[in-house]
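Colleague: Give me a model of this one.
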Amino acid sequence: MTDTVVKKGPESARKSRLSPEIRRGLLGLGLGNTLEWYDWMVFGLLSAFIGPKFFPSQDPTAATLNALAVFAVGFAFRPLGGVLLGTFADRIGRRRVMLWSTMMMAITTLIIALCPTYQQIGGAAGMILLLCRIVQGISTGVEAPLSTAHAVELVPAGREGFVAGIISFFVNSGILLASLVSYLCSLMLSGAVMGDWGWRVPFVVGAVFGFVVVYLRRTLPETMRPEELAENSSQAVWGGVRKHWLSVLAITFVVGAAQAYNYAWNTGLPTAARSAFKEDATAVFALTTVLGVVLVVGSLAVGKFADGKSLSKWFLITRALSIPSVFLMLMYVRPGVGGFAAVLLGGSVVLVLNMTLYNVVSSSLMPKSCRGAGTSLGYGIGVAVFGGTASYLLVWLQSLNAAWIFPVYVAVLSVLSIVFYVLARRKSGIFIGS
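Modeller: Take a look at the predicted model:
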């Protein structure tokens, strides 16, 4: 099986229309991303409520850190999900794995919604929560990279910018929905009720939505041809991954830098605002909802602008912009919703630029024969090592009065992502969306 160098001009790309089958496929893939990110972000946003319910609550900050630690453990299992489910996707096809990942997320979200608390069953509550997050980590480890790869394979060559925008739109819709549901629950139920049982409501919403997405994904088109699947033994798949090891390393940092920035803005800063600076929860959720709107609208705008253009060029520009913009968080050093809003929304423009492009850029570095395994492995490691620890690291550094270290850390990741991307691109010769 040979790798194909794909190049197409802007005009021909825009003339490539999408069939109804492709549009339905993109809808099913996109809504799966909405579900995964909704369920994932709800846990991060509600960690200040979840912690005291599943762990000893004498010290609220310690309980919150325990919940964030469980949040990070879920990230640690993303590489395993990438290895297992990504390999299956290259061997048996994309559609079935996309169904599995959605089902895993829906079931575990329902379990979290109904799980007894620490006061009711003791330490078993924390163990159940941990096991659910492990399964969700495995599920999410393949969802984002494989659904993007699946979408890129569905559309005509040259429409990768459109895919970047549409998948990012659905991802950010999940983030927005998580913030919106959390905000509405906090507004209608009050902080006391949220701390008692109201935190369960967003998880129930996620579980119901999950089973709807499972139904919609039954008709996803398969992009792997029978002859391609016949050639793809596990040995062949991982032989390809080893051959493109530099691409996997580049994907790890391309994803890791973007996700460290993302989780700092979407969970780390809001958690610090509520736990360290004691900001009003309803105001914090309102502002994270505004951030979600910026990400949703911005992803469509970035995708439309990038459609038919060189994604490589725009990735390098947007990633370079993230280096100075991450230092905005140093403005938020004392209580005050105004300072929190300035940081959160001030960094949102560069955030949406990076979050729209990074997954399609990652897919461009691997050939189709091992794209599921290779992109999922790099994605899983990047998110686990750099994204999943970002919220905990930010809150911990703030507690030590050393918050300045975090933006330096993210800036270094961004620089490394640029270096490894350029090196891998020169070596691989696979130019999707050039």
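
Colleague: Please count neighbours and contacts with C-alpha atoms only from this point.
Modeller: Fine.

Colleague: For whichever helix or strand Ser391 is part of, name the packing helices and strands.
Modeller: Secondary-structure assignment from DSSP states H and E places Ser391 in helix 390-399. Contacts defined by 3 or more Cα pairs under 8 Å, 6 or more residues apart in numbering; DSSP states H and E place helix 390-399 against helix 60-76, helix 245-263, helix 269-275, helix 405-428.

Colleague: how about JSON lines for those, with distance to Met329 added?
Modeller: Output for those, formatted as JSON lines (distance: least, Cα to Cα, whole Å):
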{"stretch": "helix 60-76", "distance to Met329": "20"}
{"stretch": "helix 245-263", "distance to Met329": "10"}
{"stretch": "helix 269-275", "distance to Met329": "8"}
{"stretch": "helix 405-428", "distance to Met329": "7"}
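
Colleague: can you tell which of those helices is closest to Pro10?
Modeller: When the helices and strands packed on helix 390-399 are compared for distance to Pro10 using Cα to Cα, the nearest one is helix 405-428, at 20.9 Å.

Colleague: Please point out which parts of that closest one sit buried.
Modeller: Of the residues in helix 405-428, those with enough neighbours to count as buried (16 or more other Cα atoms under 10 Å) are 406-407, 409-411, 413-415, 417-418, 420-421, 424-425, 428.

Colleague: in the top helix by length along the chain, what's buried?
Modeller: When the chain is scanned for its longest helix (criterion: DSSP state H), the result is helix 160-193. Buried residues in helix 160-193, counting neighbours by 16+ other Cα under 10 Å, are found at 160-183, 185-187, 191.

Colleague: follow-up on the earlier one: between the helices and strands packed on helix 390-399, which gets nearest to Phe43?
Modeller: Proximity to Phe43 (Cα to Cα) singles out helix 60-76 among the helices and strands packed on helix 390-399, at 7.4 Å.

Colleague: What lies in contact with the closest one?
Modeller: 43-44, 47-52, 55-57, 129-130, 133-138, 141, 275, 380-381, 383-385, 387-389, 391-392 (Cα atoms under 8 Å, 6 or more residues apart in numbering).

Colleague: Second chain to compare with the first, below:
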Amino acid sequence: MSNDSTRKPHDEKSLALYRRRAIVATVIGNGFEWFDWTVYSFFAVTIAKQFFPTGNELTSLLLSVATFGVGFVMRPVGGIVLGVLSDRVGRKFALSLTIVLMAVGTGLVGITPSYEKIGLAAPLIVVLARLLQGFSAGGEMGGATAFLTEYAPKESRTYYSSWIQASIGLAVLVGTGIGTLVTSTLDSAALNAWGWRVPFLLGVLIGPVGYFIRSRIDETPVYSAMRESEKTDSPLKEIIRTYPRQTFASFSMVILWTVSSYVFLYYMPTYSVRSLHLPQSAGLISGMLGGTVLLVASPIIGKLADKYGQRPFLTAAAIAMLIFAYPMFAWVVNAPSLGALLVFQAFFGFLIAMYSSPILTAMADLFPARVLSTGLSVAYNFAVMLFGGFGPFFITWLIARTGSNMAPAFYVMCACLVSLAGTWCLADKRNRLAIAN
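Modeller: Okay, the predicted model is just below:
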């Protein structure tokens, strides 16, 4: 099916313009979705003091990171509901809705009074906000992937979908940048009183911009053509009955993606304060570097994967993380410093880009357009919920129980082994076709 045949106007110049708009709409919207998750994870220690003052520092932190994980409980629900909407009603409608829901959730976190002022209502409102954000984020990845891969030229689908991962890098960079500015310019009292709210309130401003851009972009040509000929009555039922193996293969590959992202990019600032006893600014600065590497490397690797295939990059990155997770963690544990964190984040930021840039197109190849958003959303969000969202909680708990700061390394290594098995489903085109049948 040609993208050009269903697009008006048909000339290449106009089509290229629509494709650039599709990338911009996805980067801004998806980046906003991840911006809030970034700033929440980076201010987890401060949020613990504001909303979970148990009198025990570890218990407060566990409650804070558990609340971070609670949002992931809603992700499969949001993935199913918004994924079905994307396949039934349209990519544009679903993606516009997700950004509105995320803006509301982000605003709630930013304006909720502390536990000291309103008591138990404070953590309850924060949990509600996290659930709303989780529901929204659950529909983002599947919808955004379908949107970009369906707009992309056939020979550049991995490059286009890699911009989704680049937008996550942008979110990490901007989130940590604002976090660094706030923590470096405010004293401890001001930071705890109101400074930590600034990134959340600034994030709300991105919502209307993202909605405006997404609401003005046209529906994808592939979806427009498919809607007239082969739209399914129940995308979720078709996924369960017809594509269970494709869903499981995607699920297994996502495990390393989500574990590596949340351990290396989102948990490290908390880890650097709690376990390495470095200042919060060190974790934020190293996070900025990791986000920058992810932002720059993702499209480059996407281009290369279009030429050489997705599986070589997926497999090489998984093996590299399996080999280097333990020695790199041992290095920063034994010689903690800002310099060590910068090398650590740059190294793993590149490996995350190497693994995640090709993964969405590889997964998209396993599903037809009529159930693409639903299939990706189900596989992605269940893996994220089980292995990514509660990863910081389990790691924090394991470190406290075992007394070993090496717990994150073992968590990543286990994810590498599981996801390596999933990448074998992408051995070659014939294998992918065999899975699909």
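
Colleague: ok, back up a step: kindly give a single PyMOL line that selects the buried subset of the contacts of helix 60-76 of structure 1.
Modeller: Isolation of the buried members of those (16+ other Cα under 10 Å) is achieved in PyMOL through the command below:
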select buried, resi 43+44+47+48+49+50+51+52+55+56+129+130+133+134+135+136+137+138+141+275+380+381+383+384+385+387+388+389+391+392
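
Colleague: For stretch 217-232 of structure 1, what is the distance to the chain centroid?
Modeller: On the basis of Cα atoms, centre = their mean, to the nearest Å, stretch 217-232 of structure 1 sits 25 Å off its chain's mean C-alpha point.

Colleague: Among the helices and strands packed on helix 390-399 of structure 1, which comes closest to Ser325 of structure 1?
Modeller: Among those, helix 405-428 comes nearest to Ser325 of structure 1, with 8.9 Å by Cα to Cα.

Colleague: Which elements pack onto the closest one?
Modeller: Taking 3+ Cα pairs under 8 Å, 6+ apart as the contact definition, the neighbouring helices and strands of helix 405-428 of structure 1 are helix 245-263, helix 311-325, helix 390-399.

Colleague: Most tightly packed of those?
Modeller: For those, the largest average neighbour count (mean count of other Cα atoms under 10 Å) is found in helix 245-263, namely a mean of 27.

Colleague: matching residues in structure 2 for that helix?
Modeller: In the comparison with structure 2, helix 245-263 of structure 1 aligns to the range 244-262 (TM-score structural alignment).

Colleague: neighbours of the residue lying closest to Thr389 of structure 1 once chain neighbours are set aside, just the number please.
Modeller: Once flanking residues are discounted, Thr389 of structure 1 sits nearest to Ala72: 5.6 Å by Cα to Cα, 6 or more residues apart in numbering. Counted with other Cα atoms under 10 Å, the burial measure for Ala72 of structure 1 works out to 25 neighbours.

Colleague: again, but for Lys15 of structure 1
Modeller: 12.

Colleague: Please apply the same query to Ala434 of structure 2.
Modeller: A count of nearby residues for Ala434 of structure 2, using other Cα under 10 Å, gives 10.

Colleague: Specify the angle between the helix or strand harbouring it and helix 244-260 in degrees.
Modeller: Take DSSP H and E as the rule and Ala434 of structure 2 turns out to sit in helix 429-436. Angle, helix 429-436 of structure 2 to helix 244-260, by axes from the mean of the first three to the mean of the last three Cα atoms, to 10 degrees: 110 degrees.

Colleague: what sits up against helix 429-436 of structure 2?
Modeller: Under Cα under 8 Å, 6+ apart, the answer for helix 429-436 of structure 2 is 243, 245-246, 365-367, 425-426.

Colleague: swap in stretch 267-282 of structure 2?
Modeller: Surrounding stretch 267-282 of structure 2, the residues in contact under the criterion Cα under 8 Å, 6+ apart are 41-45, 180, 183-184, 283-284, 287, 332-333, 336-338, 341, 392, 405.

Colleague: Tell me which entries of these lie within helices.
Modeller: When helices are assigned by DSSP H, the members of the contacts of stretch 267-282 of structure 2 inside them are 41-42, 44-45, 180, 183-184, 283-284, 287, 332-333, 338, 341, 392.

Colleague: The residue mapped onto Ala415 of structure 2 from structure 1 and Phe431 of structure 1: what is the separation?
Modeller: Aligning on TM-score structural alignment places Ala415 of structure 2 opposite Leu413 in structure 1. Here Leu413 of structure 1 is placed at a distance of 23 Å from Phe431 of structure 1 (Cα to Cα, to the nearest Å).
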